[in-house]
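Q: Need coordinates for the following:
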Amino acid sequence: MTLENIALTGRVLGVLLYAPPESEDGQQLLATLSESEWVKEWPYGDAEQLQTAAALIATGIEDKQEESLAEAYQRLFVGPDTLPAPLWGSVYLDKENVLFGNSTLRLRRWLRSNGIDAQHDRNEPEDHIGTLLMMVAWLAEERQGGLVEQLLTKHLLPWAPRYLELLQANAQHPFYQGLAQLAQITLSAWAAECSAEVESLELHF
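A: So this is what the prediction gives:
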C-alpha cells in the first residue's frame, strides 16, 4: 500500500465528491483536471481507462452542457429532489436506508476509539463519501497505514462501489460520469492493495 498515492488521490476524489465546483478547492482542482497532464501522474488504472475518464471530465469542465456543472452538483449532491445516488454509507448498509443509522454509529465508535476527529459539519453524517475519502487521505498523509486499511475495508469499500455505480448511471453530466469512473478505478486499486479482505456487508440500496 503506497500511502503517498492514497493521500493524493483520496484528497482529489474527496473534495470533488463533497465540495461544490464553484468552491475555492473545487475551482483549483477543476483547473488542474482541465489539462491532460494530470493523467500521466494518476497512479492507478491503465492508460485507456484513464483517458476515457479524463475525456469525460474535460468535456464536463468545458461547461457547454445543457445542465451546468453547478446545476449537476445541486441535483446529484444536494436536492431538493431525491438523490439518485445517496452519499451516505448508512443508506446502503442499514435496512431502513436512513441517515445516522447503525453503520454510522459503528463508524463513529471506530473514530472515537482511534482518537480521530472527523472535522466535518456536525449536521452531516460522518459516512458521507467525500468526508470518508478525505479522511482516508488525511490518515495516509499522517502515515497511519493500519488505520487507512481499517477505514477502507470496514467502513468505505463495502458500500462505495455501489454508490459509484449509481453515480455513473445517473450522472447525466460528463464531468460526474468521468469522476465516477476515475473513483471506481482508484478504489478498486486501493482494495487490491489492502492486506485484509474488504468486509462483505449486505447492501440494501
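Q: contacts, neighbours, all on C-alpha from now
A: OK.
Q: Now for Trp157, how many residues are close by?
A: No, residue 157 isn't Trp; it's Leu. 20 (other C-alpha atoms under 10 Å).
Q: And Glu149, by the same measure?
A: Neighbours of Glu149 under the rule other C-alpha under 10 Å: 24.
Q: Show me which positions of the host helix or strand of it end up buried.
A: Secondary structure assigned from DSSP states H and E places Glu149 in helix 145-150. Neighbour counts over helix 145-150 (16 or more other C-alpha atoms under 10 Å) mark Gly145, Leu147, Val148, Glu149, Gln150 as buried.
Q: helix or strand right after it?
A: Heading C-terminal from helix 145-150, the first helix or strand you meet, by DSSP H and E, is helix 160-170.
Q: Show me what that following helix is packed against.
A: On a contact count with 3 or more C-alpha pairs under 8 Å, 6 or more residues apart in numbering; DSSP states H and E, helix 160-170 meets helix 174-193.
Q: can you give me the offset of the helix it packs on from its chain's centre?
A: Centroid separation between helix 174-193 and its chain, computed with C-alpha atoms, centre = their mean, to the nearest Å, is 8 Å.
Q: ok so, going back, quick one: list the elements packing against the helix holding Glu149.
A: Looks like helix 145-150 contacts helix 129-141 (3+ C-alpha pairs under 8 Å, 6+ apart).
Q: which residues are contacting the helix it packs on?
A: 3-4, 6-11, 13-18, 87-89, 118, 120, 126, 145, 147-148, 151-152, 156, 160 (C-alpha atoms under 8 Å, 6 or more residues apart in numbering).
Q: List the contacts of the residue lying closest to Leu166 once chain neighbours are set aside.
A: Distances taken as C-alpha to C-alpha, 6 or more residues apart in numbering put Ala85 closest to Leu166, at 5.2 Å, once the chain neighbours are dropped. Counting by C-alpha under 8 Å, 6+ apart, Ala85 makes contact with Leu76, Tyr163, Leu164, Leu166, Leu167, Asn170.
Q: structure for this one too, so we can compare:
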Amino acid sequence: MIIDTAKLLGILFHQKKSKNELIEISSALSEDGVLREATVQSLFDIDEEALSSDFTELFEGLGEMKVPPWGSVYLDREKVVFGDSTVQYRQFLLDNEIALNTVVREPEDQFGLMLLAFAFLLESNKTQAAKVLMEEHLLVWGMFYLKLLNKASHNKFYSLLALDVYEWLNKIIDDLCLVVEEKKIYLND
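A: Below is the predicted model:
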C-alpha cells in the first residue's frame, strides 16, 4: 500500500490534473485512510481554473514562489534550485539506476518526483535505497516544506493536503523505523 500511496501523492505534487482527476485520486487516498474526507470535500468548493492556477503557482513556479517544492532551495546556503543538494540527490539516483524523464527541465529534488522515486525503489525491492532516499534526501526538508505549504497556500485543498501528507510521512517514519538526517534549513535565514 505504501507504493501506491507514494505514487498517488507524487502525482498530486508533481502533475497538473483536472478537478475530476484530483477528486478521483484524493477519494482513493481517503478510502485508504491517507487523506481526510475534509481534504477531498474541499475540492468541490474550488473551481477548475483556480485549481490549475494554484498548482502552477505552488508547484511549477509562477513569479515569486512562497513555498518552492525543490529541496535545494531549503538545503543550500544560496537557496537556489539545482544546488549542491540537488547534485548529491542526482548522484543517488544514478547510483540506484533511476532516470527521471520529465517533459521539462527541472531539478530532480522536486517533492512529488521524490515520492515517485521512493515508490519506484520500493517497487524494485530496493528497500534500503528507499530508506536512504527518505532519511537523507526527502524528509530532511520535506516536513518543513509541508508545514510552509499548509500555512502559505490560500487554496484549502493544497493546505489540507499538506497536513495529511505530513501525518502520512510521520507514519512512514515510524513504520519503516527511519532515522532522518538533520540538516540546516536555509530558506528562512
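Q: TM value for the aligned chains?
A: Once superposed, the chains reach a TM-score of 0.88 (TM-score structural alignment, normalised by the length of the second structure), with 187 aligned residues with a C-alpha RMSD of 2.2 Å.
Q: before we move on, what SS does the aligned partner of Gly115 of the first structure in the second structure have?
A: Alignment note (TM-score structural alignment): Gly115 of the first structure maps to Glu97 of the second structure. Following DSSP: H, G, I helix; E, B strand; the rest coil, the label given to Glu97 of the second structure is coil.
Q: Aligned to Leu139 of the first structure, what sits in the second structure?
A: Using TM-score structural alignment, Leu139 of the first structure lines up with Leu121 in the second structure.
Q: try Glu197 of the first structure
A: Using TM-score structural alignment as the criterion, Glu197 of the first structure maps onto Val179 of the second structure.
Q: So its match is in contact with Val140, correct?
A: No: assessed by C-alpha atoms under 8 Å, Val179 of the second structure is found out of contact with Val140, at 10.1 Å.
Q: quick one: stretch 19-28 of the second structure to chain centroid distance?
A: That offset, for stretch 19-28 of the second structure, works out to 17 Å (C-alpha atoms, centre = their mean).
Q: Check which residues of that stretch are buried.
A: Lys19, Leu22, Ile23, Ile25, Ser26, Ser27, Ala28.
Q: again with stretch 103-112 of the second structure
A: So, applying 16+ other C-alpha under 10 Å, buried residues of stretch 103-112 of the second structure: Pro107, Glu108, Asp109, Gln110, Phe111, Gly112.
Q: will you turn the residues you listed into CSV that also has distance to Leu75 of the second structure?
A: Below are these laid out as CSV (distance: C-alpha to C-alpha, whole Å):
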residue, distance to Leu75 of the second structure
Pro107, 13
Glu108, 14
Asp109, 11
Gln110, 13
Phe111, 13
Gly112, 17
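Q: Might you specify the subset of the contacts of helix 129-141 of the first structure located within helices?
A: 3-4, 6-11, 13-16, 89, 145, 147-148, 160 (DSSP state H).
Q: Drop anything exposed from the residues you listed.
A: By 16+ other C-alpha under 10 Å, these give 3, 6-11, 13-16, 89, 145, 147-148, 160 as buried.
Q: Would you agree the residue nearest to Leu166 of the first structure falls within a helix?
A: No: assessed with three-state DSSP, Ala85 of the first structure is coil; it does not lie in a helix.
Q: and the aligned partner of it in the second structure, how far is that from Lys126 of the second structure?
A: Aligning on TM-score structural alignment places Ala85 of the first structure opposite Val67 in the second structure. Going from Val67 of the second structure to Lys126 of the second structure by C-alpha to C-alpha, to the nearest Å gives 31 Å.
Q: again with Ile98 of the second structure
A: Distance from Ile98 of the second structure to Lys126 of the second structure, by C-alpha to C-alpha: 11 Å.
Q: Asp32 of the second structure too?
A: Distance from Asp32 of the second structure to Lys126 of the second structure, counting by C-alpha to C-alpha: 24 Å.
Q: What of Glu24 of the second structure?
A: 29 Å.
Q: before we move on, what about Trp70 of the second structure?
A: Noted for Trp70 of the second structure: a distance of 24 Å to Lys126 of the second structure, by C-alpha to C-alpha.
Q: Of the two, which one has the most company?
A: Trp70 (29 against 14).
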